[in-house]
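*Asks:* Kindly generate the corresponding structure for this input.
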Amino acid sequence: MLNFLKKKIALVWAKKHVKETELFKQNAVEDQERLLLSLIKKAEKTLFGRTYRFEEIQSVADFQKTVPIADYEDLKPYIEKIKKGQRNILWTDTPEYFAKTSGTTSGTKYIPISKEGMPYQIAAAQSAIFHYIDKKNNADFVNGKMIFLQGSPELEEINGIKTGRLSGIVAHHIPNYLQKNRLPSLKTNLIDDWEKKVDEIVKETEKQNMTLISGIPPWLIMYFEKLIERNGKKITELFPNLQLIITGGVNYEPYREKMNELLGKQIDTAQTFPASEGFFAFQDDYQKEGLLLLTNHGIFYEFVPLEEYEKPEAKRLTLKDVELNKDYALILTTNSGLWAYSIGDVVRFISKNPYRILVSGRTKHFTSAFGEHVIAIEVEESMKATVEKFPAQITEFHLAPQVNPTEGLPYHEWFIEFEKEPENIEAFRKNLDEEMRKRNTYYDDLISGNVLQPLIITKLKKNAFQEYAKSEGKLGGQNKIPRLANDRKIGDFLEEFRN
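*Replies:* Sure, this is the predicted structure:
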């Protein structure tokens, strides 16, 4: 009876919540402009607000003229002041948290999360779950155990500001009604070594009634493989009541076939787009592609056409100006004190009513050694189309340019860790190259003009990508491996794992 009531209440709450969200979907443009001006008003007396004369800003256009696009290095002097205990620097008072993230150029980054910002992170995650319950009319998972593969919830303090990984911070804000169903235990969650942690999670969960599992795809795969190795059963045999996989951080599609193989059958997935800087979007419609952009969650968005990114006169567009199927660098202004902040993600709008996006790449992760500017979504879609045509399973892959081959023309080298190889690897390779040529006209021109030879595949031994992540100290948690690069740093490491 109690289980029936919990499920019924969840269905009612979800329906009510989804109905309430219709308003922000309709008023996105107006809400965004109002939000920016309210953020500016609140931060007028901060050091940043005084520096950029916030009291004179009366419009979005004023803001764009006055406040330049910034990356972490630009904001770092302000963040260092906050770390030393100074108040009212980027936002009123001091942040509630610093979310620690790993940067490629800045070392460890400390992203401020304000008292106003944290509730939006939690509300967005809850909203994603409510949309799933309502759209699928399925709340069965509320009666089982749930696991969130995440970083350690142990937090340090920097001048009174609690500091740790975002997923560990979020662990302190799980609603009470979910706490008793949540795994793993605190003791296991505190283990730093990711491989040991996953081993303990396997032991804690293998006999449980798991109904919801959340994490980024590479680490879900690692968890599932260890479960199968210990128990000799597919995941849905081990967890027959598993209802939902919640994932984010990277595009799920290239992992879907591998995940389905490990699961044993298809399970519902809810895709999300969270980051330390904010929770930006989630899947709200299971009949349509794309993620709903959260335009009323304390974040003002700007969009710079990717081809103009980092140019002095780059256009800064707002929601009303964006075009469909065009790639934009994502720029954020948040209620935690990030101002015109370039997060490094690239998005593509596939709907404007409501505003839905795909995450199409990273501003720093591309391959353009020959002027082709290939981005993540092009390689991911090409791989997905090829895997569907030639039955194969991919664990992970990475594209790197080979500018100076020992013989012949330069080429794109695809390092691929296969779970299951295609029967005809040469046909697979040719098809992958054709799919890339369809999606990137510059690449097609380079092949046609005999500047490049068609791509080459280098097969890798099992766990090659895990070994790379381990070598960089980025095994587990929210860490993810770039799908492509403009140099051979990752490629040269993977060379050692040729199969």
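*Asks:* Please count neighbours and contacts with C-alpha atoms only from this point.
*Replies:* OK.
*Asks:* Which residues outside stretch 123-131 are in contact with it?
*Replies:* The contact list for stretch 123-131 (C-alpha atoms under 8 Å, 6 or more residues apart in numbering) reads 10, 13-15, 17-18, 270, 272, 279, 281-285, 297.
*Asks:* repeat for stretch 352-362
*Replies:* Applying C-alpha under 8 Å, 6+ apart, the set of residues contacting stretch 352-362 is 25-26, 251, 290-293, 324, 327, 344-351, 375-378.
*Asks:* same thing with stretch 286-298?
*Replies:* For stretch 286-298, contacts defined as C-alpha under 8 Å, 6+ apart pick out 24-25, 28, 31-32, 35, 117, 120, 124, 135-136, 271-273, 279-284, 334-335, 350, 354-358.
*Asks:* Now the terminal residues of stretch 359-370, how far apart.
*Replies:* Taking C-alpha to C-alpha, to the nearest Å, stretch 359-370 runs 24 Å from one end to the other.
*Asks:* Please point out which parts of it sit buried.
*Replies:* 359, 360, 361, 362, 363, 365, 366, 367, 368, 369, 370 (16 or more other C-alpha atoms under 10 Å).
*Asks:* Please verify my assumption that the fifth one contacts residue 331.
*Replies:* No: shown here, residue 363 and residue 331 do not form a contact pair, counting by C-alpha atoms under 8 Å, at 11.3 Å.
*Asks:* that older thread, type out the PyMOL command that picks the buried ones from the contacts of stretch 352-362.
*Replies:* The PyMOL command for the buried members of the contacts of stretch 352-362 (criterion: 16+ other C-alpha under 10 Å) is given here:
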select buried, resi 25+251+290+291+292+293+327+345+346+347+348+349+350+351+375+376+377+378
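*Asks:* Another sequence for comparison is provided below:
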Amino acid sequence: MELLNAVLTWFMEKRFRQIEHFRKYPHETQRDVFRQLIEEARPTEWGKKYGYADIDSPETYRERVPISTYEQLSPWIERVLRGEQNVLWPSRIRWFSKSSGTTNARSKFIPVSDESLEECHYKGGKDLLSMYVHNRPDTKLFSGKGLTIGGSLQNNDLAEGTRIGDVSAIIMHNLPIWAQMIRTPSIETALMSDWEPKIERMARETIGENVTSFSGVPTWTIVLIERILELTGKRNILEVWPNLELFAHGAVSFTPYRQLFADLIPSSQMHYMEIYNASEGFFGIQDDLSLPDQLLLLLDYGVYYEFIPTEELGREHPRTLSLDEVELHKNYALVISTNAGLWRYLIGDTVRFTSLSPYRIRISGRTKNFINAFGEEVIVENAEQAIAEACRQTDAVMADFTAAPVYLGTSNRGGHEWIIEFEKEPTDLAQFTHLLDDHLRQINSDYDAKRSHDLALVAPVVHAVPPGTFYNWMKRRGKLGGQHKVPRLFNSRQYVDEIKEMLQEA
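*Replies:* Coordinates of the predicted model:
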């Protein structure tokens, strides 16, 4: 394994020189991606409908091709799901990523082309390792195995020879032999669909392995680690995997989980790298270990980016910006065009640029996951920062949370209601609530204005719920494991009321 570690480390450093190229020439790289996408899609039905044959600039592209949500693009995707080809992309589509997000309560099925699999998703995994090796040239990462917590696959009944599943499962199923050799658990276990027996088998299979890295959604990774500690009777995971050095995490902000992982993995040699990978593509990697929550935007991945200032959202024809037009510290909704046939697709995430040279972003929230019932405009990033600060000041450790507005009624004022599951509860929940409210007021001027003198919002209400509450709620919703994640904020009371009702039934 030492020889393999040396060979792979050399290979990863070689790729870093290519990463440096798009860091140095970002606009030229994006123009090349744009031209290639338009040229390849000209013979498709979509390309013919929108006249790709004579689109010669991003400006013409913006004028001619509409921005699409999943609802608007779904009739085209439905045709591909049923086996039609050359609809959105010229090469044969054999895979569909079932997104954990929902649109009007239905799953999203995202086409995954061979090109996007190879030039985006796989490249993201390799570049993650390249950037880590560049940061840690003395790494022994490849002397052991990487543990990935993924999803599952199933046949697509609408079209023979095609399959549907979490993007992580699609990637694992198609990994080359050399990559399968350095990962764990077995592919049969990794692709199991039943989450609870899957966790059990993963725990038992990996206990005896030399795991040096793992990746996944923090929530479900904690479930696996805690089960392994139960089986072994160990105090922390380093007693099981002493050579563990890297956790690559994504899907949710790591900020509220940082202390919990520090307790589970008490080592100054443990490193954390955030990634921005989704069903639609691999978009960002933390390229500097000293800059948490800041992700290098990946520009040579077959993805062309546009950005909508969030104040433009909701307009019939929102203004979009290209990469060379964005500004620091402003919120933008992300629009992508990809080598799997997603055209000017509003992915649903919002980002802020923390650097323009190179282009680094921070994921700030979702276009539909926020609370704005009274003009307070609280986004996910605000909520996660406030909870993390309240936990820090009260020595608490958060496991999961969600929040919703309390709407004005004849007998109550407007406000926010939070449901928080703690790994370690604050000794004084009232103090925690005050700190949460106070920090939100410091970082969000709209919230502060509405809270002033209880003008439009009264102080928030926080419920500390028993351990396992969110796990049981997600299980009840059929959303265990894979890339499923607890929705943080919602303008509707649906999720908060469901959890409260479940607790009353117990």
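*Asks:* what's the TM-score here?
*Replies:* Put the two chains on top of each other and the TM-score (TM-score structural alignment, normalised by the length of the first structure) is 0.95; 497 aligned residues with a C-alpha RMSD of 1.8 Å.
*Asks:* out of the contacts of stretch 286-298 of the first structure, which are inside strands?
*Replies:* In this view, the contacts of stretch 286-298 of the first structure that belong to strands under DSSP state E are 271-273, 279-282, 334, 350, 355-358.
*Asks:* Quickly check those for the two that are furthest apart.
*Replies:* Of all pairs drawn from those, the one with the longest distance (C-alpha to C-alpha) is 334 and 350, at 23.8 Å.
*Asks:* so can I have CSV of the buried residues of stretch 359-370 of the first structure showing secondary structure and distance to residue 474 of the first structure?
*Replies:* What follows is those, written out as CSV (DSSP: H, G, I helix; E, B strand; the rest coil; distance: C-alpha to C-alpha, whole Å):
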residue, secondary structure, distance to residue 474 of the first structure
359, strand, 21
360, strand, 22
361, strand, 19
362, strand, 18
363, coil, 20
365, coil, 17
366, coil, 20
367, strand, 22
368, coil, 25
369, coil, 26
370, coil, 30
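*Asks:* Farthest-apart pair in these, please.
*Replies:* Spatially, the most separated pair among these is 359 and 370, at 24.0 Å (C-alpha to C-alpha).
*Asks:* gap between residue 341 of the second structure and residue 384 of the second structure?
*Replies:* Per C-alpha to C-alpha, residue 341 of the second structure is found 33 Å from residue 384 of the second structure.
*Asks:* more neighbours, these two?
*Replies:* residue 341 (28 against 22; other C-alpha atoms under 10 Å).
*Asks:* The more buried one pairs with which position in the first structure?
*Replies:* Residue 341 of the second structure maps onto residue 337 in the first structure, with residues paired by TM-score structural alignment.
*Asks:* which residues are common contacts for residue 363 and residue 331 of the first structure?
*Replies:* Common contacts of residue 363 of the first structure and residue 331, defined by C-alpha under 8 Å, 6+ apart, are absent altogether.
*Asks:* what about whatever residue of the second structure lines up with residue 44 of the first structure, distance to residue 88 of the second structure?
*Replies:* Using TM-score structural alignment, the partner of residue 44 of the first structure in the second structure is residue 42. Going from residue 42 of the second structure to residue 88 of the second structure by C-alpha to C-alpha gives 10 Å.
*Asks:* Please, which helix or strand holds the counterpart of residue 303 of the first structure in the second structure?
*Replies:* Counting by TM-score structural alignment, residue 303 of the first structure lines up with residue 307 in the second structure. Per DSSP states H and E, residue 307 of the second structure falls inside strand 303-309.
*Asks:* Could you check the angle that strand makes with strand 281-285?
*Replies:* 70 degrees (axes from the mean of the first three to the mean of the last three C-alpha atoms, to 10 degrees).
*Asks:* In terms of distance to residue 261 of the first structure, which of the contacts of stretch 123-131 of the first structure ranks first?
*Replies:* Taking the contacts of stretch 123-131 of the first structure together and measuring to residue 261 of the first structure by C-alpha to C-alpha, the closest member is residue 270, at 18.1 Å.
*Asks:* wait, the closest one sits on residue 132?
*Replies:* Yes: between residue 270 of the first structure and residue 132 a contact is recorded at 7.1 Å, counting by C-alpha under 8 Å.
*Asks:* For the stretch 351-500 of the second structure, which segments count as strands?
*Replies:* Listed in chain order, the strands found in the stretch 351-500 of the second structure under DSSP state E, counting those that start in this stretch are 359-366, 370-371, 378-379, 397-406, 415-424, 461-465.
*Asks:* Of those, which is nearest residue 2 of the second structure?
*Replies:* strand 359-366 (33.9 Å).
*Asks:* Alignment lookup: residue 471 of the second structure to the first structure.
*Replies:* In the first structure, residue 471 of the second structure lands on residue 466 (TM-score structural alignment).
*Asks:* Over to residue 437 of the second structure?
*Replies:* The equivalent of residue 437 of the second structure in the first structure is residue 433 (alignment by TM-score structural alignment).
*Asks:* picking that back up, surely the match of residue 44 of the first structure touches residue 52?
*Replies:* Yes: applying C-alpha under 8 Å as the test, residue 42 of the second structure and residue 52 come out as touching, 5.1 Å apart.
*Asks:* give me the element the nearest residue to residue 215 of the second structure once chain neighbours are set aside is part of.
*Replies:* Nearest residue to residue 215 of the second structure in three dimensions, chain neighbours excluded: residue 248, at 4.6 Å (C-alpha to C-alpha, 6 or more residues apart in numbering). Using DSSP H and E, residue 248 of the second structure sits in strand 246-249.
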